[in-house]
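Enquirer: When you get a sec, could you give me coordinates for this:
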Amino acid sequence: MNQSVLIQCADQARDVDDTRVNPSDNRHLNQVSHARRRVLKGGLGLLAGPFAASTLLSACASREGAPAAFRDSPRPAIGFKPVPVASDPGYDRVDVPEGYTARPFFSWGDPVESGAPEWRPDAQNTWTEQALQSGQNHDGMHFFPFPDAPNERGLLVINHEYINATIHPDGPTVTEDEQGRRVRPLNEVRKEQAGHGLSIIELRKDPRGDWQRVYPSRYNRRLTAYTPMTLSGPCAGAEAMKTADDPQGREVLGTLNNCSMGVTPWGTYLIAEENWKNYFVNRDAADHARRREHHRYGIAAGLNSHYNYWESADPRFDATPRAEQPHGGHVNEPNRFGWVVEVDPFDPDSRPVKRTAFGRIVREGCTCVQHPDGILAFYSGDDTRGEYVYKFVPEGRFDADNPKANRDLLDKGTVYVAVYHEDGTGEWRPLVWGAPGLTETDGFRDQADVLINLRSAADAVGATPMDRPEWTAVNPFTRDGYVTLTNNTDRGVDPNEPVDAANPRPENHHGQILRWREDNRHPAATAFHWELFLLAGEQPPTDESWQTDHQYGTIKGDIFASPDGLWFDPEGRLWIQTDFSDGKSVYDAMGTNQMLCADPVTREVRCFLTGPSGCEITGITATPDGTAMWINVQHPGISYPASDGKTRPRSTTVLITKNDGGVIGT
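Expert: Below you'll find the model as predicted:
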């Protein structure tokens, strides 16, 4: 059979990932067909202006305590000359502005743990060797400095989201059994599982001032799709978390589809498990239909999982109920993914912990904001068309003077989901068992049931469906939150997804960035004000014809499409990374995927970096002084980083420095 159907390329996988599974008809912006008219007739530029100039958001200025505009953050210096769009289909490098250097730093297959062999360009490394090497498809990451040398030594923690067919010498091996089910060899599945997870590597500046990987190092560590992890919080031990292999419901093997991430004030790393749903199948159609923890998340209901077909070699990915086995066999295994996973990078002997108080979604990131009073909030998007934006507020307070008191801070708290009103106000609705819509009468047995079925709980309280919520970021000076809404071509086409004020364009190919400010700028607030920071897309022409074309945006500066990665540096520059399908005609003007830098006050955008054809630019972190930055080139399409046109391409972490030793972006 055609092996290309197995491990799907980024575009194919995205088609699966983006299928709407939200059955609700939540429309909270006053059925805003008139909002679309206001956008199209008044000009999209209205949405990018300050509150005082926006008819859409003018109500915000009059509400007591509401900001007149998001103009009170310090102006960050952005001094580089933008790089041009990379439109050559054979483009196979990374370009950065004049005065900067970008070099490949850490690629798929590089040694991580002691005893790891070198990467083989023919992909003949075994699965046990892959478990000691860097995984594939680098994504979210963070630099953890050592306190005694914060700008000279640190640990780089890197997510490995999924795998490509390149992990095998000639692609994956797939056969079919008598029933038409696709079958995989166990050794290939194990190698793919080893290619997932996380890498932790030690870095150090050498005497010349150049950053190098430290190998071997006691801190270097790999997590995979079969690393033992502990379940904690309200869902640990719940009946819906128990399986034949784990009758106590307290230990999980592995973490899957690790996309964006978060960091705690006490120095731990938070993995966000994104498209874990694609690894499971429930072949019992009737059971799948009545089991919301399966169908509401898009788990496959046919003969095979959506991709990889691990269920043929590893039974725990076959979530078909087995009455003859304890706890239905592995029917509950999907419930054990979709969580926030906390990892202590400085303790290589520690066991990762899945914190179930956050709730289970197709999670994109977990960005922390801290108030001076010690109250924290963590923001996440649920990256599927028509899904929601969430916030988790721990019950306790962060205590910087007592690190041990923060150890289990993430096991108790409240999850909220966002509702965006047309007048620029918003509210966080709590997802707490017993509240209206979340009672036993409504089909929720207890708080664990609410958290395992968090999407259904958000449906029940009337959350606002969004255009694929991706990364979140928080301005370090104002505590304003930002979220990328990367695209949604079903918006305005699917009757369940009408355009609205927060998602104002039909057939939204290019996406938008939304920002909000909590009331009193407090993380625990249940009300906020919001606006569209920008609409991505092409620059509109000067005549009036553009008002009826939804492909044009409101960008002041260099254009881009499908914003994805998002990060604030310590000086307040907003960095934006893109993930669109270069090669599709609707994106011709954009070239390859990019990283851009934006001024949060003026909204000026400059292109800082362009990547190889076929890649996504994702993941970003830097040293505390901002003189070294790392970003990821995921699934390059030709031969990067060798860039010789023939070597097997490798996802790669890239180191960026300024030639004069200065701060990146200035």
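
Enquirer: For the rest of this, base every contact and every neighbour count on C-alpha atoms.
Expert: OK.

Enquirer: which residues touch the residue positioned nearest the centre of the chain?
Expert: Residue closest to the mean C-alpha point of the chain, counted by Cα atoms, centre = their mean, is Glu364 at 3.1 Å. Counting by Cα atoms under 8 Å, 6 or more residues apart in numbering, Glu364 touches 259-261, 272-274, 380-383, 469-471.

Enquirer: how far does the helix or strand hosting it sit from the chain's center?
Expert: In this structure, Glu364 sits in strand 363-370 according to DSSP states H and E. Put simply, strand 363-370 sits 10 Å off its chain's centre (Cα atoms, centre = their mean, to the nearest Å).

Enquirer: Can you point out the buried residues in the helix or strand following it?
Expert: Moving toward the C-terminus from strand 363-370, the first helix or strand encountered (DSSP H and E) is strand 376-382. Neighbour counts over strand 376-382 (16 or more other Cα atoms under 10 Å) mark 376-382 as buried.

Enquirer: try stretch 417-429
Expert: 417-429.

Enquirer: Now the second one, please; I'll put the structures next to each other:
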Amino acid sequence: MSQKPLTSPDFQSILAVRLSRRSTLKGLGLSGAAAVLSGCAGTMAASGRGQGMSASSTLTFKELPHALDAHFTVAQGYNAQVLVSWGDPLFADAPRFDPANQTEQHQLRQFGYNNDFIGFVPLPMGSDSSEHGLLVVNHEYCRSGMMFPGSPDELQLSEEQIKVNIAAHGLSVVEIKKHSSGQWQLVLDSAYNRRITPNTPMQMTGPAAGSQRLHSQYSTDGVKTRGTYGNCAGGVTPWGTILTGEENVDNFFGGDFSQSGEVENYQRFGMQEVFHTSWGLLDKRWDMRENPSEPLHVGWVVEIDPYDPHSVPKKRTTLGRYKHEGANVFINRDGRVVAYSGDDQQFEYLYRFISKERYQPDNRKANLSLLDEGTLYCARFADNGSMQWLPLVFGQGPLTTENGFQSQADVLLDCRKAADLLGATPMDRPEDVEVNPVTGQVYVMLTNNSRRTEAQTDGPNPRAKNLAGQVLELTPPQGDHSADSFSWDLLLVAGRKGDAGTHYHANISDNGWLACPDNCAFDNLGNLWIATDGAEAFGVADGVWATEVTGENRALTKRFLRTPMGAELCGPFFTPDAQNFFCSVQHPGDGSSYDNPKTRWPDFRDDMPPRPSVMVITKQGGGRIGS
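Expert: Modelled structure (predicted):
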């Protein structure tokens, strides 16, 4: 079916509602959070100044041009350092990376593959240091054809290669320090350094812990569990822990589950009988016929204390089981913790959690259990710019025994089904969700949805066959994130400049357009930095764009950096002083092979394959990133 034209009555009526609401907000003195969309021009209305960004802009870096090549490139006036790459030693006694002689034991002491989310917490704990801290990085999945000589298929790995593949997943925790030269270095003899893998002992907590449905061959009590994998984005809590989201975990399982008692759940989650990786061929843990409860142990948000290398990671079941892109925490004005998360799949939902207890700034021990009690909500949007948060509570509304729920544990284990019944709004792949530290508004990255039809379009998801995604802005009333109703707006609708359906600031440059927003971060001025995954399908490299979200430069996006070909850009994260910007380059050279890669970044050596890596960006001469 053809894409709905921009001039269609339905789309125009949605924009008309947006214009009306923004006028009301302006009258209330909130115009900075409510810039106006031009009805048909495909860009936001200009402020009346000349072309380009206004003199009052806080983003004055020289914009980087679009391109697609083998290199990582950052805007003029900035330095880009490769901080750590797949296979690099994380401990003083760890071996150097040798791609031709990989072993499980080596990989367990080395940085994992496909780095995604990045979290930085300062050292010492409780300080605001921007030059010394702990870096925590997710390792989402592997591309075996890019990891091993001969480019083997995922189902044709040797036993040792499967073990290496498993060991390369999970997370890495490593102490880092900035030296007087301006270069960052790993502290390899640090007691904090740690690898967390699919085999690390963990614990289920919250209402689903102990559920009979979680009893498995390994977990006879439904409480103890093992490992984390499929880790996409995450978040850093105000009490200094890391939240990591388990996303596409269905890809790790196979086997006939028709007799498991979980057929409806597994089908809803995307499980298939066919194996996509070799894990289940090596270990029956990932064979659903042999171990039918194991898939219920993943799909959660895991909380990790990086300051305690001996701590047991906790799977916080209160946040629900689905394909978590991540989870980001905000302390509401009443002291309760609010965590936002997206379910990263086409037509899935946006969620919010509110804790029962309140954050205590001087009681870290009490804060460590804040995510164990509270209420989970899913979001329902209306085209008039309003939205409601619907509680997922057993016994309320349709979440009853008549619909198959016997307890709150069932609601959380069958979170997608519960949200279906409540009438949550199916979204265009909700990924990263972050709160602006300056305005308190919430921003949702909606990456794309090629399956949406014209009949399925709505206010926050206005395009059929949406290939480029959009950025959604949520405003809590009077800054109260516990309110049942918010208002919403479209900050921008992504895609090539001038394409039907796209919406940016009127003065956007030829290099300012972006596609497929994925992760995001805010600097300490409240500027939004957007990382993309999918721009290469539009002929340009993925990377990072920055924009102001209030005032006359709202939605005037500028490209800041580019990835090597085949890569996506993940995990943007600022140090507290906003003078160091971390980011992940994931799967460089994707779509090629170990033996004949599109790029050999970052080493550019004939004996080295392309390696996923963490970058740190600093301004030449020092100063705030973006200025």
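
Enquirer: circling back: taking the buried residues of strand 376-382 of structure 1, tell me the two that lie furthest apart.
Expert: Farthest-apart pair in the buried residues of strand 376-382 of structure 1 is Leu376 and Asp382; separation 19.9 Å (Cα to Cα).

Enquirer: got a list of what Asp372 of structure 2 touches?
Expert: By Cα under 8 Å, 6+ apart, the contact set of Asp372 of structure 2 is 205-207, 316-318, 355.

Enquirer: Can you lay out the buried residues of stretch 417-429 of structure 1 as CSV showing secondary structure and distance to Glu518 of structure 1?
Expert: Formatted as CSV, the buried residues of stretch 417-429 of structure 1 follow (DSSP: H, G, I helix; E, B strand; the rest coil; distance: Cα to Cα, whole Å):
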residue, secondary structure, distance to Glu518 of structure 1
Val417, strand, 14
Ala418, strand, 12
Val419, strand, 13
Tyr420, strand, 13
His421, coil, 14
Glu422, coil, 17
Asp423, coil, 15
Gly424, coil, 12
Thr425, strand, 10
Gly426, strand, 9
Glu427, strand, 9
Trp428, strand, 10
Arg429, strand, 13
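
Enquirer: ranges for the helices of the stretch 1-150 of structure 2?
Expert: Ranges of helices in the stretch 1-150 of structure 2, per DSSP state H, counting those that start in this stretch, are 9-27, 104-107, 144-147.

Enquirer: Please indicate which of the ones you listed has the most neighbours on average?
Expert: Scoring those by mean neighbour count under mean count of other Cα atoms under 10 Å gives helix 144-147 as the most buried, with a mean of 23.

Enquirer: Quick one: name whatever helix or strand follows it.
Expert: Proceeding N to C from helix 144-147 of structure 2, the next assigned helix or strand is helix 159-167, under DSSP H and E.

Enquirer: Provide the aligned range in structure 1 for that following helix.
Expert: Taken onto structure 1 by TM-score structural alignment, helix 159-167 of structure 2 occupies residues 186-194 there.

Enquirer: With structure 2 overlaid, report how far the matching stretch is off on average.
Expert: Here the mean offset of stretch 186-194 of structure 1 against structure 2 after fitting is 1.6 Å, by mean Cα distance after the TM-score superposition for structure 1.

Enquirer: mind checking how far that stretch is from the chain centre?
Expert: 24 Å.

Enquirer: corresponding residues in structure 1 for stretch 519-529 of structure 2?
Expert: Matched against structure 1 by TM-score structural alignment, stretch 519-529 of structure 2 falls on residues 565-575.

Enquirer: Same question for stretch 413-432 of structure 2.
Expert: Under TM-score structural alignment, the match for stretch 413-432 of structure 2 is residues 452-471.

Enquirer: Tell me the span between the first and last residue of that stretch.
Expert: Terminal residues of stretch 452-471 of structure 1 are spaced 22 Å apart (Cα to Cα, to the nearest Å).

Enquirer: Equivalent analysis for stretch 647-658 of structure 1, please.
Expert: 29 Å.

Enquirer: Among the contacts of Asp372 of structure 2, which one is most surrounded by other residues?
Expert: Thr318 (27 neighbours; other Cα atoms under 10 Å).

Enquirer: Alignment lookup: Tyr340 of structure 2 to structure 1.
Expert: Counting by TM-score structural alignment, Tyr340 of structure 2 lines up with Tyr379 in structure 1.

Enquirer: brain fart, Ala464 of structure 2
Expert: By TM-score structural alignment, Ala464 of structure 2 lines up with Pro506.

Enquirer: pretty sure its match is in a strand, no?
Expert: No. Counting by DSSP: H, G, I helix; E, B strand; the rest coil, Pro506 of structure 1 is located in no strand; its state is coil.

Enquirer: show me the contacts for it.
Expert: 489-493, 498-499, 550.

Enquirer: farthest-separated two in the residues you listed?
Expert: Among the contacts of Pro506 of structure 1, the pair separated by the greatest distance (Cα to Cα) is Pro498 and His550, at 14.2 Å.

Enquirer: Now do stretch 417-426 of structure 2: distance from first to last residue.
Expert: Its first and final residues considered, stretch 417-426 of structure 2 spans 12 Å by Cα to Cα.

Enquirer: nope, stretch 625-638 of structure 1 is what I was after
Expert: By Cα to Cα, the extent of stretch 625-638 of structure 1 from end to end equals 34 Å.
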